[in-house]
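Asks: Provided below for reference: sequence and predicted model.
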Amino acid sequence: METIKLNTLVCLFCLLGAVIGQGAYDWMTYDAFDEINDRMDAITPENCRAKPVAELMLNPDSVAQKPVSNKLLSQLIYPNRTCLLHLHNMALNRAYFYSYMNQALNETKTEFHMQPGLMYYYMSAEADVAANPGCINGSAIMWDNHYTYANWYTNLEFNHTLPLFGARAWRFDDYNEPTNWLREPTNYTINIEDYGAGQGSNYSNSDYKLNEWYNMWMPDADSSLDSLRKHTYDVAVHFSNQTGEFINKEGYEGRAFFGPSSPGQREIEHLPVKYTAPYYDCGRSNKWIISATSPVLDYVPRYIFNWTDLSRQRFVGAIVMDTDFLKIDLNPCPAGQGNPPPNMFQNIARCDPTTQCEPHHGWGFKRGGYNCACRPGYRYPAFQNGPYEGVDIERATNTEHERGFQCLETGWKQTLPNLDGERPVDTGVIPGLGRKKRAINSRKHVESDLVKSRKKRTMLKSRTKRKTPVSLKETFIEAMNVVIKPEIEVKERARRHIVSKRALPKPEEKITKEAPKVKRSFVPRYERDTSKHRVKRDFFDAEAFERFQRIDNHRLQVKADNCHLMTKDDLFLPGDVAYGADEQLQNQARTALRMAHFISNFMENIDFYEEYGTLRGDRPLNYEQLFGEVMANVMADYKIHGSGIFFDTDKFVNLDGTTRQYFGPYAYKASGTRTKVVDFAGFDGEPYINDDWFVNIKERWQSNVYGLKKWTTKALVRSDLKGTALNRFEHYPMFYRAPALDDGQWSKPYFDCGGHTGINDWVITYSVPFFGMNSLRTHIEFKGVATVDVLLAELDIHQCPMPFHVPNAFKSTARCHYESTRCVHLPGKKFNKGSYKCECRQGYEYPFNDRAWYYDGQTMESEYNKMIAAEKGESNPDEVRHRFHTLKCRPASAPRIAGSSILLLVIAAVIHMMH
C-alpha cells in the first residue's frame, strides 16, 4: 500500500513538473527546426530500410548558401560555408583527375596498365576522408554500367568492362573495436568497400532509393547537351627523364581533355558540381549526410584504335563527397544579403524587434547559433556587455522572455557631418533636436574658438579656479560631439600610445626632496598606463603601424620587372606577415595533406610482386598519375596557385624498376585559364632539395618519424567479376602512418622571381612530408614533400589588438577609438587595410542615424589619411575635410531626453544663443 502511494505521488510530481515546464516555455512556437528535427528522429538504423524515399530525404533548402562554381570569384564565402566550399572543390578535384587519366592513357595496351588500379581507387578515396576530419565524412567514385575498364583482374579480357564499380570510403566509429581499449572514437579508422558488389548493389536502379548522385549525371544518352555539360580543358606538360634535361627540348607539350562544365556567370543549370538533398545513409554510416557530386568523363568506347571517330565523350562516373549534415551551420536569421533564399530556417531566430540577428560559425545543426545585436538607433542597457547570445534566448523562461532581450532607443541621433556643402538627408532625427547646419566657411572660426578655450576647459577639469567662465554655447557643442577636435589634440592621438610617467632619476643619482618636479603632459584616457591597476586596455601601436607601412610599401615595390635587381633578402617578408594562414587557408593545406596521406598509404602497403589469385597487385606510382594529381589540385581550387610533389634523392622508382635521382611534378596557373605541369628535375642549376621549404621538413623527419598518426583501413572487395558478394581484402585490416596537419608548416612570404613556377608574385607555401617503406621493407622512411602555393594577396590581415606573444605583424594597427569602441575583425577583405569594424563598448552608444551601428575599418583608414594630409599641408583644408575624430561612440544616456525639464531649458537657451 505504501509503495502504491509513493508511486502515485511520484507520478503526480512528474505530471506537475511537465505542466510547469511546458508553461515556462509556452512562448516558443513550432517552427522549421522542430519539423526537421522530428523527421530525423523518426529514422533509425533498424527501420531505415523499410522507410520510403520521401522520409529518408530532407528538404533541399534545409542547407542554404551552397557555393556555386561560377560565382566563387565574385561573392564572399562566409566562414560558416568554408567546409561546403572544400567539399565542392574536392569533388571537382577528383573529377578532373579521373577524367584526365581516362583520356590520356586510353590509346595502347601499355598505357592501359598505367591507369589507376584497384588499390589506387581505394586509397585515393580513403585519403580524401583521412585528411579532412570534420569536413569530409565520405568519398566515392561511382561508375556507370559497363564503363569500368578494370586493369586489376587477370581473368578479365583486355578492353572488357565490369558491370558496376563504386569504391567508397567513409569514417568508421571505432569506439567498440577490440583494439580500442579506451572505448573512445579516434577517427583513425576508415571503411572502404565496392558498392557495385553484394546484395542490393545495383545503385543505377531507381529502387536503390538513395542514388540521387547517380541520376544527376547518368545515364548520358542525350548528345545534344554535350556542348553545355562538357568542357575542353587545355593543359601543357613538360616531362623529364633525367636530371637537368627535358624530353621535349622545344618546350611544353599541349594536351586537351574533356571535363566537367565551365559555365558562365549567368548559368544556373549546367554546373560542374551539384548537391544532393540531405539523406540518411542507411546501412553504412547511418548518418544524415549531404553529398557534392561531379561527373567523370571518358571517350567511349575505348581502344578501338583506327575507329576513333566512333568514340564520344560521355559521363562514365560520378565523384561523390559526403559531409555530416549535423555539422553544417544553419542560418536562422531573416532573409537578407548575407542570407539569401532559399533557406528553410530563415527567420527562426528569436531576436527582439530592437535587435538584429548575426549567425555564429561552427555551431552546426543546433538552436542558438546566433546573437542579437542592437539595431541602428539603439544601444545596450547598462547591464549588457555586447550582443545577446542566442543560446541564452533559446532557454529563457516566461519571466525572462517577458522582460525581454531588448535594446534601448538612442535619444539623440545625429546626422553625419556634411562636408560637400549639400543638404544632408534626414533619416529620422528627433524633431527639434537636429543640429543646425553651419556654413562651411564658419568651420575654421569654430576650431579657432575651441583652441582659444582649450586652456580654460583643462583648468575646469583639473578643479582649479577659473579666470574666465566657459560659455554655455561651447560647453553644449563639446558635449554633443559635433565638432572636430583642435589640432593640438589631433597630433596627440595620432602618435603611438604615450605612457605618462614621471621622469626617473639615473641609478647613480640620489633622490632628494629638492628633486625638480616634472610636468606631466596631457595623455588621453585610453592611452594612459593602466598596468598598475592590472586592467587590460587596447591601444593603437604607432611603431607597429609604421612597420606595417614599410612592409606594405616594400611589397608593392617588388614586381616582376625589377625583382631580379633585388637581393635575396629583399625577396622575403617577415614570417609574422603570414599570420592567420594556418586557419584561413586550412582547406588549401589539407589538399597537400591529402596527397601526403595517399602517397604514404600507397608506398607503405603496395607491393608490385604480390598477386591475390585473379586479383593483380597495383603497380608503382608513375609520372602520369602524379602529374594528374598536382594538375587537379590547381584546377579545382582558385586559391591554389601551384601544387607539387617533390621526391627526395633516389626515392622515386620508375615502372621499369630504375631509380630517378630527382622527380618533382609541379602544376601552376599560367596566363589565362591554362594550367602548366612541369617536372622540376629537368631544370639546370640548384635542385629543389636545397630550397627552404624542403630543407626544413626534411631536417625534422629524415631520421625520426616519431609522432606520425597510425591509420586503419578496412577494405572489402568483390568476390568475382560479377560482384556476387563482398569479401575482405587479403590484408585486412591494413595500417599506414601519415602526418597530421600540424606536422606541415607554412613558409614566410617570398617573391617568386622568374622562377620555374612562373608565378612572379608574393606567395606562401605549405609543405608536408610523405613517407614509404625503405628498399628492404623493414621500416618507414622519409620520401619527400607535398606542397601547395597560395598568393599572399589571398590572405586576410588582422589589425585588431592582440597579446604581445601573438606573431602578427599587423596587430594593434586598427584606427578604432579604444576608449569607446572595440575592434572586431572582418574576414573576406583579402590583403587590404581596414578589414575590421569598431563597435561600441559597454556604456557607450552609436551617435549617428546612418543605418549603421559600427564604424567600418576602411572608413577609419580613409578619414585618418585625409587628416594626415591636411596636417602636412598636402591638401587644401577647404577642399579635403575629414571627420576622423567624430568616429567614436559617446557615453550612453537615458533612452529619452525629454524627461528632464532642466535639460530642455538648457537646450532651448543654447538654441536661442546659436540663433
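Replies: Perfect, thanks for sending it. Numbers count the residues shown, from 1 in each chain.
Asks: C-alpha only now, for contacts and for neighbours.
Replies: OK.
Asks: Does residue 556 fall in a helix, a strand, or a coil region?
Replies: Secondary structure state of residue 556, per DSSP: H, G, I helix; E, B strand; the rest coil, is helix.
Asks: burial measure for it, as a count.
Replies: For residue 556, the count of nearby residues is 9 (other C-alpha atoms under 10 Å).
Asks: Over to residue 385?
Replies: Residue 385, neighbours per other C-alpha under 10 Å, totals 12.
Asks: ok, now residue 696?
Replies: 15.
Asks: Give me the contacts around the one helix or strand it maps to.
Replies: Here residue 696 is covered by helix 692-701, with elements defined by DSSP states H and E. Helix 692-701 has contacts (C-alpha atoms under 8 Å, 6 or more residues apart in numbering) with 688-689, 744, 747, 765-769, 782, 784-785.
Asks: Figure out how far that helix is from the centre of its chain.
Replies: Computed by C-alpha atoms, centre = their mean, to the nearest Å, the chain-centroid distance of helix 692-701 equals 27 Å.
Asks: ok, structure two:
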Amino acid sequence: SIKMGRGSLAIAVSAACLLIGYSIAIGPYDWMHRDNFDLIMEKMISVDEKNCKEMSIDSLRLPVNTLGQVPKFNVLPQIVVFPNRTKLIHLHNMALNRGYFFSYILQRLNESEFDFPLLPGFMYYYLSSAATVTSAPGLLNGSSILFDTHCQYANWFPTILNFNQTLPLFGPKAWRLDDYQDNVNWLREPTNNTIIVEDLGAGPNHNYTARWHRLNPLFLYDPDPRIKIDFIPDLRTDNQAKHQYDYNIYNSSSPGVMGKTPNVTRRFFGPPSPGIQENYHPVYFSRPYFDCGRTNMWLVSSVGPVIDFMRRYSIETNLRSPKYVAVSTSDIDFRRIDFDPCKRGVESPDHTYLSGVARCGSTTTCEPLPGYGFQRGGYMCHCLPGFRYPYWQNGPFLGRNIEQASDEEAKRFECIPVRWRIHRLTQSGISNSGTGKRRRKRSADDVKLLVQLMRLYNASSMTELRVRAEEHDRQDQQAAAQAKLQQTGVRRFVQLAKSAVSAAVSYLKNATGGSSAARNFTASPSIVSTKLLPRHPLPEATQRLLDERKSRVKRNIETIADYGEQNIYYLGRLSSFSSDRYNAVKALMRQYVSITPENCGAQPPDRLVLPGEVGFGADKQFEVQARTALRLAHFLSAFQQNVNPDEIYGGVHGDKYLNEHQIYGEVFSNIMADHWILSSGVYYDRDAFFNPKLRNKVEYFGPTAYKLGSEQRTDQKQRELSFVAEDAAGWEAARAYYERDWFKLLKERWASNTYGLEKFVTKPFVRFDLNGTSSKPFQRFPIYYRAPRYEDIYWSKPYFDCNKDKDPNKRHLNAWVITVAVPFFGISPYKSLEFSGVVTVTVPLSKMDINMCPSNFYEANYFKNTAPCHYETTYCVPIINNRFALDSYKCECRQGYEYPFNDVSIWFHAGGMVSQNYEKMVNNEQNYYRMLTCREGSASSLLPTLAAVALALVSPWLTGQLTF
C-alpha cells in the first residue's frame, strides 16, 4: 500500500506539473503563453478523415464566436471594409446572388403548364454550382442549392414524374477536388480545376433536413441566437422577412428600337432586405465545422434563403403564399479566413474568441494584416503616441517576427519614450492637444545648469548625438539604471562628468607630450570612452547556465542590409515627390468634381473620360465584383459547351436552351446581391443567342439590369427594392454595345484564337431513381469546358455614364464608373470553341481608393509620387477606405527618426494637413509645412552622454592648461 501510495503521489505530482506547464506555455519559448489560438489548433488537429465519423457533432464544430467581423447586408454600405474581409464578403454575396436568382426564376415561371419546361433543368443547377466554385479559386471551396422536402418541381423527368409533382429531396452540391491523384490528371499536378457535383438528396441517409442528420446541425440548422440559421423547414406564420421586389423590363422589337413603356412589370418575393435598425438578415454564417466525408476540411458556410410561391400551379390561389423552399450555400476553407488577433473590448462587436492572441508589447498598439489566414503573425505592432522605434527597427514590428522570437529577442520589440515633445503651433497659438510629462521636479539651479550643459553639448557635439544613438536607446531600456539617474539627478551626473575630466586631461597631456602641436589641438568627443562595465561580475556557474539556455544565436538585424524581407519601408530612390504630377492630379480632381448629371450633356466627349491610369488598383479593390461577372461567364461557357436539348438519358431529359427569363434573372441577381454593382449585362455576339420560344437565332440580345428605383415611388425604402432592365439591342447606333471598346477589344482578341482559356473538369453524380435510393455517375462523365481566367478580364477607363438628352426613356447611371467585362464561349456548328459574347458589371469610381505614395516606375498609377511628405525623415503610407479623394495618405517617421509633437492620439503627419500646408507654402501663405517632419531619434534620454558633458566642461579649462 505504501508503494501504491507513493506511485499514486508521483503520478499526481507529474500530472500536476504537466498541467501547470501546459497551461503556462505551449510555444517553443517560455515567454509564449497558452491562449485560445492553441485551443482551436488542438481541436482542429485532433480531427481527420479517418476518425471524423466516430466523433460527436460538438467535436466537429468550433466555438460560435470564432469567426469575427461577419458581413451584414444592412450595414455593408456604411461600414469600412478592410482587405482582410473581402473573402467573407464574396462568400456573403454568392449565397445571396443564388438566392435572388432562384427566387426570381421560380416565381417568374410559376403561372401555367407552358412555363414549366422553361424552368432550369438539373444541368442548370449542377453547372451553376460548379461555376460558383471555379470562378473563385482561393475564395470559395463549395456551393449548393438544398431544397426542402417536396419543394422541387423537376422538369427533367417528364416520363416518370407527372406534372405538378415533386421530388422528395434535391440538393446539388459542388466542391473542389484535390486532383493530385485524379485519374484524368495525367501530369499529376494539382490544378484546382476539378469539381465534383453530387445530389445530397440521393443515397443512404440522405434526408439532410432531419435534425438527426450529421449535415443538418453543421450549417443547415443552428438555433443559437448568434447564428440563427433556421430557414428550412419554414415554420413561420408571417411574411415579415420575405420582401417583395418590383422590376420593369423594356424589350427591344428590333436593333436600335427600344420601347418607351415596360413590357414586363412584376413583383417577386425574395430574401429580406432589412433596414439599418432591423435585426434579421438575408444571409447568415455558420460556425466553422469539419466537412466529414467530402472535402475533409474545416469550412465556413454562408446560408441564404430561396423563396417560391407554394403550392405551385394551384387553382386555389388564396391558399398560396411565399415560403422558404430551399437554401443557397457557399463554402470557404476556414484556414484561408483572416482573423483579428488584436485585443478588443468584451462589449465590442469585433470581439471574438481569438481576440487578444497578438503578442504586442505594452508600448505598442496592434493592427491586423490581411493575407495570413488562420495562422499566427497576421498583425503588426505600432508604437503608441509618445513612443518611437529603436534606431535599428525599420517600420512597425511585424507579427511574424515576434512569433519567432526567442526569450531574449522578445524584449527588443518595445518602443522607446520620446522626450522633449513640442506643442503643435496653430494660428491662435500653441495647441492644447496634450500635456507634457515631467520626470520629476528639479531646483532652479539644476535646470540652469542643465540648460547650460545642453547648449554646450549642442554647440560642440552634434555629431556625437548622432553617433551615440544606440547608447541612448540602451540607457532608456535599462530601467534600473534610468531610475538611479532620476534619483540622483543632475548633480550626481555632473559629479560623474567631473571625474571624467581628470582622465581626459591626463590622456591629453600624455598624448601631446608638451609639444607645440598641442597649441592647435581641438578636443574630440570620441576621446573618452563611455562604455559601462558590470559592477560585480556574475559567478561562472550562473553565467554557464545562462549560456546553455540560449537556444540559438540572436539574429543580427543591426543594419539595413541585414533586414532582407523585413525592410519593407526602405524606399531608396522611390522616395520622391513630383510637383508637376501633383498639379496634374489637382486638375483631374477638379474635372472629376465639376461634371454632374445636370451639366454632363454640355461637356465634350473627351472630358467624360479619364485616363486609364486613374483606375490603377481597381483589379484588387473590385475583385469581388469582378468575380461575380466571372462566375456568370463560367456558367454560360459551361452550359453552352455541354448542354444539348435533344439528348435523353433514359428517363432523364437534357436541359433546354437558355431563355431570356433566365438571362434576365442572372443580371438582376448580380445587381441585387452586391451594393457596389450599379449595372450588369450579358451581351451576345451577332446570331449567338438562340431563342427557344421563337426557335431561331436573335441578331442581337443584351439583357442589362440597373440599380435604378422607380421614380414614381416616393418611399425611399420601396425605391431601394425596385429595379429595371432593358434589352441593350434597342440602343441607338451611337450607343450600340457591339461598338463599345470593351466588346470590340474582347471580340478581336478571342474571336480568332481561343488559346489561353482555362480547362475545367466537372464530375456530376446523379440519383439512380426518382426517390434517390443511390447515386451514380452521369452518362457524360466527366464534363469538360473552357472558360476565361481572372487575368483575362478587361477593365475600362473611368468614364461618366451620362444621359445627355435627359430622356427619361433612356437608362443611364449618371456617375463616374468603371466597366468590368469578361468573355464567354460556346460551341460552333463545327464543334469548335467560338466567342459568344461578354458579361459586364459596372462599379462606381467613387468607391475606389487612390494611392498617392511613391511607387515603381513601371506601375501605371496616375496618382503616384503626389504625396508631399518630407522623404528625408518620413515615408508615405496609403490610407485605405478613404475612397476616391486626395489626401488619402499619412507620413510616418522613417527608421531612426521620431514624431516630435505632443499629440495624444496619432504618431504621424496626416495627409490632409501636409497637403494643405504644402499648398500654402507654394502660394506664399503662412504655413508650417517645414515643421511637418520628424527629428532624429536621439531625444529619448533627458540627459546627454557622459563624454559630451565631460568635454563640454573641460574644453575651456583644457585650452588654458595647454597654452604655452
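Replies: Good, I have the coordinates. The structure displayed is predicted, hence computed values, not measured ones.
Asks: that older thread, the helix holding residue 696 of the first structure vs the second structure, average distance?
Replies: Here the mean offset of helix 692-701 of the first structure against the second structure after fitting is 0.6 Å, by mean C-alpha distance after the TM-score superposition for the first structure.
Asks: Just the helices from the stretch 751-900 of the first structure, written as ranges.
Replies: Taking DSSP state H, counting those that start in this stretch, the helices of the stretch 751-900 of the first structure run over residues 857-871.
Asks: Kindly report the same for the stretch 451-600 of the first structure.
Replies: Shown for the stretch 451-600 of the first structure, the helices assigned by DSSP H, counting those that start in this stretch span residues 454-461, 472-479, 487-494, 542-557, 581-584, 586-605.
Asks: repeat for the stretch 1-150 of the second structure
Replies: Going by DSSP H, counting those that start in this stretch, the stretch 1-150 of the second structure shows helices at 2-24, 36-45, 86-108, 122-134.
Asks: Same list (the ones you listed) but as TSV, adding mean neighbour count.
Replies: Below are the helices of the stretch 1-150 of the second structure laid out as TSV (neighbours: other C-alpha atoms under 10 Å):
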stretch	mean neighbour count
helix 2-24	12
helix 36-45	14
helix 86-108	25
helix 122-134	25
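Asks: about what we covered before: the helix holding residue 696 of the first structure maps to which residues in the second structure?
Replies: The aligned range for helix 692-701 of the first structure in the second structure is 741-750, by TM-score structural alignment.
Asks: just stretch 94-114 of the first structure next, same as before
Replies: Counting by TM-score structural alignment, stretch 94-114 of the first structure pairs with residues 98-118 of the second structure.
Asks: and what of stretch 183-195 of the first structure?
Replies: Stretch 183-195 of the first structure corresponds to residues 188-200 of the second structure when matched by TM-score structural alignment.
Asks: hmm, who's touching that stretch?
Replies: Against stretch 188-200 of the second structure from outside (C-alpha under 8 Å, 6+ apart): 126, 129-130, 133-134, 137, 146, 170-182, 206, 208, 759-767, 775.
Asks: can you rerun that using 7 Å?
Replies: Contact partners of stretch 188-200 of the second structure, identified using C-alpha atoms under 7 Å, 6 or more residues apart in numbering, comprise 126, 130, 134, 170-181, 206, 760-767.
Asks: Would you mind giving the residues in the first structure matched to stretch 632-640 of the second structure?
Replies: By TM-score structural alignment, stretch 632-640 of the second structure lines up with residues 595-603 in the first structure.
Asks: Would you list the average distance separating the matching stretch from its aligned partners in the second structure?
Replies: With mean C-alpha distance after the TM-score superposition for the first structure, stretch 595-603 of the first structure departs from the second structure by a mean of 0.4 Å once superposed.
Asks: Please enumerate residues in contact with that stretch?
Replies: 123-124, 127, 131, 736, 738, 768-773, 786.
Asks: Only the buried residues of that stretch, if you could.
Replies: Under the neighbour-count criterion of 16 or more other C-alpha atoms under 10 Å, stretch 595-603 of the first structure has 595-603 buried.
Asks: and what of stretch 902-915 of the first structure?
Replies: 907, 910-911.
Asks: Show me which of the residues you listed is closest to residue 897 of the first structure.
Replies: residue 907 (10.6 Å; C-alpha to C-alpha).
Asks: The closest one belongs to a helix, doesn't it?
Replies: Yes: counting by three-state DSSP, residue 907 of the first structure is part of a helix.
Asks: Next one: it from residue 846 of the first structure, what distance?
Replies: Distance, residue 907 of the first structure to residue 846 of the first structure, using C-alpha to C-alpha, to the nearest Å: 21 Å.
Asks: Against residue 835 of the first structure, how distant is the residue lying closest to residue 584 of the first structure once chain neighbours are set aside?
Replies: Closest residue to residue 584 of the first structure apart from its sequence neighbours, by C-alpha to C-alpha, 6 or more residues apart in numbering: residue 795 at 7.2 Å. Separation of residue 795 of the first structure from residue 835 of the first structure (C-alpha to C-alpha) stands at 11 Å.
Asks: And for residue 895 of the first structure?
Replies: Relative to residue 835 of the first structure, residue 895 of the first structure is positioned 32 Å away (C-alpha to C-alpha).
Asks: Which residue range of the first structure does stretch 649-661 of the second structure align onto?
Replies: Using TM-score structural alignment, the residues of the first structure aligned to stretch 649-661 of the second structure are 612-624.
Asks: what's the span of the matching stretch from first residue to last?
Replies: End-to-end for stretch 612-624 of the first structure, by C-alpha to C-alpha: 26 Å.
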